[in-house]
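K.L.:
no FASTA, just this:
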């Protein structure tokens, strides 16, 4: 008797939702008739980094949520939130109920940076800061802003570095119209940063900003963007990069416009410095008091070499935005250097080179934290294509009835949330925004227990 292919996707961010969408719309070979998917997410809410990794003043990116909601309306896709893989469910548990498992757990923590002084008070990971201002339930409610931190450094020239710089430079009142939780608004009022210094190890043609994000830096009337001419160099490797990618040319054009622009005298400034390689965070009495960089120079290929010249910058906090790193998943192999699960186009590969039957990856846990959200669709399509090719030979689940999953979670006493529960929480947060004295689209609920209670009410 034929039945639907049963697949668990661990992680309900864009990578997981896109994979579910592609799979449920695909033709699945015999002995199956179609596919049904359960998305399993450790947060009580869906959408992953769209909810907890995108700066709150980026409403256009949040529009992606509308598309993801349309996917989740599919009756063949279910959502189980507040269920943690490794703690609440293990791979052997999932194999009982599903013919295949796809991991789309992303990359959620900061990549390590081996610098002297990295552990000083005032040295922060960008991911921690992002999760705080986005109201993630598992981080502290207060951010340790200090009354003397008027100059801060941001290490890294990707979009996360720009987000962190912009949030540090904006006033709390400017962000009150967004969906930031009340504790974040109160925390940002304690931020006294006047100068935010962004450091790039290489030149303007090697930064990882996107043009839109870079332009948005100047949209606040309280911020001057100052690009410093020192290190603003274009070698032959840089010119090649500009010729090869229109977006990179646009980025350099925007930077040149900032370079030529006179400051307006705004109370906050974002400084962008090129060819400055951080080598040490300077401390005194256990606190950050500065950053030491080595001046670099382009070598003709777009890479840089050190000059032996050093510069000290008097900053009182350092935020490292050098990339995200994935968590090692229990029961799966892990490449510590790359921070990914070893795979061949999506099929998980064991240490001996053999495929781990019925186990797949997609998104950042598959390819590392690179690319934009749009790249996730083609990535998911590749993985799902492989899963469908493998479907006839997969070991069948012992308990393929979808209701078996609900019964198992309930027998474990797990307070899981559902898509219907998310809709309740969504409506609740929108209602909080409407009731606020200031016009706000929503106000996020932060405590996990409150989110779960509202979703399960």
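P.N.:
Sure thing, it's come through. In this text the structure is predicted, and so the values were computed from the model without any measurement. Numbering: from 1, shown residues only.

K.L.:
drop to CA atoms for contacts and neighbour counts, all remaining ones
P.N.:
Noted.

K.L.:
end-to-end on stretch 165-175?
P.N.:
14 Å (C-alpha to C-alpha, to the nearest Å).

K.L.:
next, the buried residues of that stretch.
P.N.:
For stretch 165-175, the neighbour count (16 or more other C-alpha atoms under 10 Å) marks 165, 166, 167, 168, 169, 170, 171, 172, 175 as buried.

K.L.:
make TSV out of those residues and add distance to residue 201 and secondary structure.
P.N.:
Putting the buried residues of stretch 165-175 into TSV (distance: C-alpha to C-alpha, whole Å; DSSP: H, G, I helix; E, B strand; the rest coil) gives the following:
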residue	distance to residue 201	secondary structure
165	17	helix
166	20	helix
167	22	helix
168	21	helix
169	22	helix
170	25	coil
171	28	coil
172	30	helix
175	30	helix
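
K.L.:
these two touch, right, residue 228 and residue 275?
P.N.:
No. Counting by C-alpha atoms under 8 Å, residue 228 does not reach residue 275; the two are 10.6 Å apart.

K.L.:
for residue 299, state which of the buried residues of stretch 165-175 is nearest.
P.N.:
Distances from residue 299 to the buried residues of stretch 165-175, taken as C-alpha to C-alpha, are shortest for residue 165 (28.5 Å).

K.L.:
okay, pairing it with this:
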């Protein structure tokens, strides 16, 4: 990124001149109002004086996964919303909520209205395991479970059954998996003062779950969580940590991995310390203890159906694994043919999100991304056969896959905006007088189709109402969780 930053800084003045010298401003539409979308808007507004930036989102509410993905007990992570709000309130920026690309209008129509379209709508689906029993009741994806406790209107009716089992299995060992385990195990009195959805808090207060198993295919060195997230859950009061000491044995290859990554070394040290402390705990921890089991070197083989509850999951068959090199220096999990059974009444699959394409968008289904070079969308998945699509760009998970933290999108946006600016300077994006209708044309099209637009002022009304409802319950906010309520407040 060092070379790019230097080039970007030296060229910024010429970008601004190119955008403002024309009597017609550069019209940009960003699809998706999560971190990738807002960082892109911020960079574009600063780099191109006079440019008009419109952000559309299928939800009536902005901020994407900052609102619906960040755990309710991580309020400090949501402070970035203040920065995004300032971007949305910029005189050259507009927010169009409740506008779904592919339904309200097509990608081709959007490209006709704008000089530049940036797709930053993230990943709204999830990967499948492809194993028997995956469709049994009681098995949920991490996306829908997280959306459920965060009050996303699409998942408010998920209604996971937390009463008829004391054991939940979370497949995956990333930060989202830790979030889910923590929410299931954290004392509900602590969650009551967060912005967790009321329906989720009520269900968790009646929950019978006391044991959560976090299952990983590989070893403790390869787990994808960060030290901060791991430290938080390991430090929870009255939570008993269970780790098989044999899983903590490391190989020379593991040692090499830890030498190259401080994060991996630190997380391994935290796990080792927790395992040692757990070994010295009283063998009689008291009635109804809460337990977190960190299980490594296991992969799900099939889900088993309950004899008592037809169509409902009763457990997971796990295959033991070992690590082998894939020839690139990375260790992959390989099944050994040895199996064991883990009883549970609930499973959450935290194995990764997946982006979905829209009509007219080139898409690499194998990688789950839009083929691109530095954010420029390519006509084909194969770079050798491709040319860039004029005026069409990507940022965020659509661009690089569902990886990274909120801040990762800042550099991602910087690169995409650099490509846009370079194309403007080279004349590859033609800015001619009256050539594009921009936001005004979008508004007219949506109104003609009777689409209820939620502007940013509409979001501010939703925000104020949620905070008012929250103040009555000593919470920062009580989220409106139905489409009807959100639209009723946001469009008045």
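P.N.:
Everything's here; your move. Remember, predicted model here, so these are calculated numbers, not experimental data.

K.L.:
now the TM-score, please.
P.N.:
In this superposition the chains share a TM-score of 0.94, using TM-score structural alignment, normalised by the length of structure 1; 450 aligned residues with a C-alpha RMSD of 1.8 Å.

K.L.:
would you map the helices across the stretch 51-200 of structure 2?
P.N.:
65-68, 80-88, 107-113, 142-149, 175-185, 188-191, 198-205 (DSSP state H, counting those that start in this stretch).

K.L.:
before we move on, back to that, in JSON lines: the buried residues of stretch 165-175 of structure 1, plus distance to residue 203 of structure 1.
P.N.:
Formatted as JSON lines, the buried residues of stretch 165-175 of structure 1 follow (distance: C-alpha to C-alpha, whole Å):
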{"residue": "165", "distance to residue 203 of structure 1": "19"}
{"residue": "166", "distance to residue 203 of structure 1": "21"}
{"residue": "167", "distance to residue 203 of structure 1": "24"}
{"residue": "168", "distance to residue 203 of structure 1": "24"}
{"residue": "169", "distance to residue 203 of structure 1": "23"}
{"residue": "170", "distance to residue 203 of structure 1": "26"}
{"residue": "171", "distance to residue 203 of structure 1": "30"}
{"residue": "172", "distance to residue 203 of structure 1": "32"}
{"residue": "175", "distance to residue 203 of structure 1": "31"}
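
K.L.:
go through these and name the one nearest residue 366 of structure 1.
P.N.:
Nearest to residue 366 of structure 1, judged by C-alpha to C-alpha, of the buried residues of stretch 165-175 of structure 1 is residue 165 at 28.5 Å.

K.L.:
residues contacting that closest one?
P.N.:
154, 196, 198, 270 (C-alpha atoms under 8 Å, 6 or more residues apart in numbering).

K.L.:
and the helices of the stretch 51-200 of structure 2, which is most packed in?
P.N.:
Compared across these, helix 142-149 shows the largest average neighbour count, a mean of 24 (mean count of other C-alpha atoms under 10 Å).

K.L.:
what about the aligned partner of residue 254 of structure 1 in structure 2, which helix or strand?
P.N.:
Using TM-score structural alignment, the partner of residue 254 of structure 1 in structure 2 is residue 270. Residue 270 of structure 2 belongs to helix 262-279 when assigned by DSSP states H and E.

K.L.:
ok, residues contacting that helix?
P.N.:
Outside helix 262-279 of structure 2, the residues touching it (C-alpha under 8 Å, 6+ apart) are 220-223, 225-227, 230-231, 234, 240-245, 248, 257-259.

K.L.:
make a PyMOL selection of the buried ones in those.
P.N.:
Applying 16+ other C-alpha under 10 Å to the contacts of helix 262-279 of structure 2 leaves a buried subset, and the PyMOL line that selects it is:
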select buried, resi 220+221+222+223+225+227+230+234+240+241+242+243+248+257+258
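
K.L.:
now, which of the contacts of helix 262-279 of structure 2 lie within helices?
P.N.:
227, 230, 231, 234, 257, 258, 259 (DSSP state H).

K.L.:
so what corresponds to the second one in structure 1?
P.N.:
Using TM-score structural alignment to pair residues, one finds that residue 230 of structure 2 aligns to residue 214 in structure 1.

K.L.:
burial check on the match of residue 254 of structure 1, number of neighbours?
P.N.:
16 (other C-alpha atoms under 10 Å).

K.L.:
returning to that earlier point: out of the helices of the stretch 51-200 of structure 2, which gets nearest to residue 468 of structure 2?
P.N.:
Here helix 198-205 is closest among these (C-alpha to C-alpha), at 14.4 Å.
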